[in-house]
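Colleague: Got a predicted structure plus its sequence, pasted below:
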Amino acid sequence: MTAIIIVFGLFLGLLVLRVPVAVSLVLSAFVGILMEGLDPVNVVSQSYRGIDSYTLLAVPFFLALGFLISRTSVFERLLDLAAVIVGSVRGGLGHVNIVNSMLFAGLSGSAVADTSSEGPVIIPLMRKRGYSFEYAAAITAATSTIGLIIPPSILMVVYAATNNTSVAALFAAGFLPGILIGLVFLVINYREAKRKNIDYGYSHQQPDQKPRSKREIIVRAIPVLMIPLLIIGGIRSGTFTATEAGAIGFAYTFVLTVFIYRDIKFGQIVNFFRDTVLLYSLPMLAVAAAGPFGWMLTLLGADTLVADLVKSMALTPFTFMLLVIAVFTVLGTFLDGIPAIIIFAPLFDAGATALGIHPVHLGVVITIVLAIGLVTPPYGLCLLIAARLANTPVLRVVPAVLPFIAAELAIAVLLAASSDLALFIPRLFAADVFQ
């Protein structure tokens, strides 16, 4: 117990001192290893074991896919399609922002890529439509988190690899919550537009752009919509693993954007892959560092401690899930989602198993809560990016993003209360597995 407190306390202390997360994890694990008299080489071996996962190989493909989409006309085609679907409704441009993020979510599974690609385009347009910069930044950041919930989802891939859970089941379980969040966001935006008496709904295109018919927009989007069909359909049918689906989805998009749309010239391909590798190195460094830290906590019996604590508190499945929401809300505020899952999800998995909570149910709730962490300061990366794109201080954006955070938290609590809601779609496809 004392060793657990020291290791975990040291980790938190280093974070407070603004030491990089990966360094904090490794140093804390190293201290724990020395306290237990173990061989320090375990830091290296456990770091390697942390990234030695076939399922985790899906992460670079989904990151590269999101990066590719954000730099090509694929984003423009999605934006046009979203405008056709909801652009004419009151609050149309805000609705386009939301629906575009939902469509983007079905392609890349990366919230940061969504914010980075959508923000420079949609935020100035929303300002011209009468929205404040603060609200435009808030809705752009908030809607991008849907990318971690509607499959494919990078966080779900990491959770599946860490907790030995089916990627296909997690992806299936993410559809309904993601759609619910999107619908609630549409209501929030409609009320905002009506309250401020702005945005009566019309095309997002600029006056100097050649107008396109609805038929042309839909036809232009069809090849793009094949991407999620390849990924999700391939995984669901058992034709591909998550890693193979990511690779095939990326290969299809690469051919589409480089050879057919010609959005990227051959001379830019080397730079694209270089930037993708650099982007991938950041989460994988955290994954490698989380390996020895998570192993150290398990070795010290932290998972058993959590399970015993759950039993002693006589928690019901619902109250346990509320505890999970509370803990991961705090973790997501200070820690990236990937190391948070690798370190802490296995600890709570033991308690969930003792209460009969399905790991897919737990995984979906954790994913939603960690997605919220991307729009809560001080870590909220999507919030920081959107605020910078809007040239607005982050603290001024926070009040505008609170309704969206409250909506996502409410749906997380709703899922915690009802496993049927979380497992409804997985049960449609595998009723024998999800009883």
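Modeller: Thanks, I have the structure now.
Colleague: use CA for all of it now, contacts and neighbours both
Modeller: Noted.
Colleague: residues in contact with the strand or helix carrying Leu370?
Modeller: Using DSSP states H and E, Leu370 maps to helix 359-372. Helix 359-372 has contacts (Cα atoms under 8 Å, 6 or more residues apart in numbering) with 142, 145-146, 148-149, 155-156, 159, 163, 165-166, 169-170, 173-174, 321, 324-325, 328-329, 331-332, 337, 349, 352-353, 405, 408-409, 412, 415-416, 419, 422-423.
Colleague: So which of those belong to strands?
Modeller: Among the contacts of helix 359-372, no member falls in strands (DSSP state E).
Colleague: Buried ones among those?
Modeller: 142, 145-146, 148-149, 155-156, 159, 163, 165-166, 169-170, 173-174, 321, 324-325, 328-329, 331-332, 337, 349, 352, 405, 408-409, 412, 415-416, 419, 422-423 (16 or more other Cα atoms under 10 Å).
Colleague: What is the distance between the helix holding Leu370 and the centre of its chain?
Modeller: Taking Cα atoms, centre = their mean, to the nearest Å, one finds helix 359-372 lying 10 Å from the centre of the chain it belongs to.
Colleague: mind listing what's buried in the following helix or strand past that helix?
Modeller: Using DSSP H and E, the helix or strand that follows helix 359-372 in sequence is helix 381-389. Buried residues in helix 381-389, counted by 16+ other Cα under 10 Å: 381-387, 389.
Colleague: outside of stretch 272-292, which residues touch it?
Modeller: With Cα under 8 Å, 6+ apart as the test, stretch 272-292 has contacts from 21-23, 25-26, 29, 42-44, 46-51, 60, 63-64, 67-68, 338-339, 342-343.
Colleague: tell me the contacts of Val112?
Modeller: Contacts for Val112 (Cα under 8 Å, 6+ apart) come out as 144, 381-382.
Colleague: Next, format those as JSON lines and append distance to Gly201.
Modeller: Shown next, in JSON lines, are the contacts of Val112 (distance: Cα to Cα, whole Å):
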{"residue": "Ser144", "distance to Gly201": "21"}
{"residue": "Leu381", "distance to Gly201": "30"}
{"residue": "Cys382", "distance to Gly201": "26"}
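Colleague: try it against this one:
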Amino acid sequence: MMLIVLFAVLLALIFLGVPIILTLGLIGLGGILLVPELVLALYPQKMFSTLDSFSLLALPYFILAGELMLRGGISRKLVDFAETVVGHLRGGLAQANIVASMVFSGVSGSSTADTSAIGSVLIPAMKEKGYKAGYAAAITATSGTIGAIIPPSMTMIVYGALANVSVGGLFLGGIVPGILIGLALMGVVYIQSRSASRYPEMQTGDGQFSARAVLRASLKVWAALLAPLIIVGGILGGVFTATEAGVVACVYSFLISFFVYRTIRLADLPRILLAAAMTTCMVSGIIALAGGFGWLLAYLNFNKVVLSTILGLTDEPMVVFALLMAAMLVLTMFVDSMAVLIIMVPLAVYIGQTFGLDQFQLGVALVMATQIGSTTPPVAVLLFVASSIAKCRYSETVRFVWPFIAAEILVLVLVMLFKPLASAIPQWALG
């Protein structure tokens, strides 16, 4: 009964628009006060123990690296590179949007940052070329989800810390699924471009493909393109851990923005550091409170209750995996995706261990589900961000987003069915 009351109040507060950090704090605190044998001092203790994680040390460094890259104007250069590579195709700007997001994801580590940075450059350009504002917003939001899947990834750092899974392994596990999502979205654009009546703006590309132009564009943006290779290559080669990779990313981001592109000055650093610190504090606060709430759920045997319910339905691991992913997709339609991930991690890991699911496959799939949820109405943060940039109604963006969501769900199903897609690289690299 206590569990039902806690979850009912949790969902009610979220639907009423109460900030998630305040919601988790109130529910966790109220739950401890309602259990007679628990003392209040346990709550801050469990919050601190959640943050006392080596994996979470990477979080502020990657956030700072992302801020340096964003303020350094790297997005404009990456967009120019993407247009040079695929701009000649039918629906060239739409294809460039996806390619730019795939490349920028290796720099920002955040789907929101990816959507904002790429959208601010490409959405106005797409509208000028005749693309409907809602369509431009929809493709920008869905391609922005790759930002949390291709390494580095803020979401994977959070998951790795809470689930006690190697963050480096999760980074490596996201490479193939992230690329597959990009290719699937490009496939949707290609199919749509074959319909001249519905998408007349996609019938011509921008110029012709030129290897020389691609080479010139690569020379202009080589420093930014090198960033994800350094991070992934360093982890693969055992040169540094995922946490140390965050420090490397910070130093590298500053060097190329300050010395190579000269787009930031020393006077800009206080503002950049403040923005990174604010983001870090916000994310850390949510993680800490969710950790306390998760401990309370474990104490009340929430995991065992859910597991016994599942066992009453089926004992097939793949069916259980599918049920877990379906629950994540449904929940993220109504609740903030990061909040769902943080709350569900202990349960998901418990179920995964019980049924022998691969830890990297499970982690990557859960992160993918949260990102798909970020574009699935009614609560879809990335759609709101992209619609704001496109200056169009949210309902207009929703009208165009469904084929792209279907493509992302298809890739999620493939990751669930074929374990090597998410686990082969980390198992090879980490032994």
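Modeller: In hand now; what should we look at? Predicted model, so just to flag it, every value in this text is computed and none were measured.
Colleague: Drop the TM-score for these two in here.
Modeller: Laid over one another, the chains give 0.93 as their TM-score (TM-score structural alignment, normalised by the length of the second structure), with 423 aligned residues with a Cα RMSD of 1.9 Å.
Colleague: if we can go back for a sec, just the buried residues out of the contacts of stretch 272-292 of the first structure, in ChimeraX syntax.
Modeller: ChimeraX command restricting the contacts of stretch 272-292 of the first structure to the buried ones, with burial defined by 16+ other Cα under 10 Å:
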select :21,22,23,25,26,29,42,43,46,47,48,50,51,60,63,64,67,68,338,339,342,343
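Colleague: Next step: the contacts of stretch 272-292 of the first structure restricted to helices.
Modeller: Per DSSP state H, helices hold the following members of the contacts of stretch 272-292 of the first structure: 21-23, 25-26, 29, 42-44, 46-51, 60, 63-64, 67-68, 338-339, 342-343.
Colleague: Tell me, how many residues neighbour Phe30 of the first structure?
Modeller: Burial measure for Phe30 of the first structure: 22 neighbouring residues, criterion other Cα atoms under 10 Å.
Colleague: for it, what are its contacts?
Modeller: Phe30 of the first structure makes contact with 40, 43, according to Cα under 8 Å, 6+ apart.
Colleague: Give me the distance between whichever residue in the second structure pairs up with it and Val35 of the second structure.
Modeller: Aligned against the second structure by TM-score structural alignment, Phe30 of the first structure finds its counterpart in Leu29. Using Cα to Cα, to the nearest Å, Leu29 of the second structure is found at 10 Å from Val35 of the second structure.
Colleague: got any residues that touch both of the two?
Modeller: Common neighbours of Leu29 of the second structure and Val35 (Cα under 8 Å, 6+ apart) do not exist.
Colleague: need the buried residues of helix 381-389 of the first structure in TSV with distance to Arg396 of the first structure, can you?
Modeller: Shown next, in TSV, are the buried residues of helix 381-389 of the first structure (distance: Cα to Cα, whole Å):
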residue	distance to Arg396 of the first structure
Leu381	16
Cys382	15
Leu383	11
Leu384	11
Ile385	14
Ala386	12
Ala387	9
Leu389	14
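Colleague: ok, of these, which one's closest to Ala83 of the first structure?
Modeller: Ala386 (20.8 Å; Cα to Cα).
Colleague: I'd say the closest one and Gly119 touch.
Modeller: Yes: the pair Ala386 of the first structure and Gly119 qualifies as a contact (Cα atoms under 8 Å) at a distance of 6.2 Å.
Colleague: these two touch, right, Phe185 of the first structure and Ala406?
Modeller: No: with contacts counted by Cα under 8 Å, Phe185 of the first structure stays clear of Ala406, the gap being 10.5 Å.
Colleague: Pick out whichever of those two has more residues nearby.
Modeller: A direct count of neighbours by other Cα under 10 Å for Phe185 of the first structure and Ala406 places Phe185 higher, at 24 against 12.
Colleague: got a list of what the residue nearest the centre of the first structure touches?
Modeller: Nearest to the mean C-alpha position of the first structure, by Cα atoms, centre = their mean, lies Leu148 at 2.5 Å. Neighbour list for Leu148 of the first structure: 105, 109-111, 154-156, 367-368, 371 [criterion: Cα under 8 Å, 6+ apart].
Colleague: again, but for Leu59 of the second structure
Modeller: Contacts of Leu59 of the second structure (Cα under 8 Å, 6+ apart): 154, 157-158, 246, 280.
Colleague: just those residues now: which is nearest Leu307 of the second structure?
Modeller: Nearest member of those to Leu307 of the second structure, counting by Cα to Cα, is Val158, at 23.7 Å.
Colleague: Relative to Thr276 of the first structure, how far out is Val270 of the first structure?
Modeller: Val270 of the first structure sits at a distance of 10 Å from Thr276 of the first structure (criterion: Cα to Cα).
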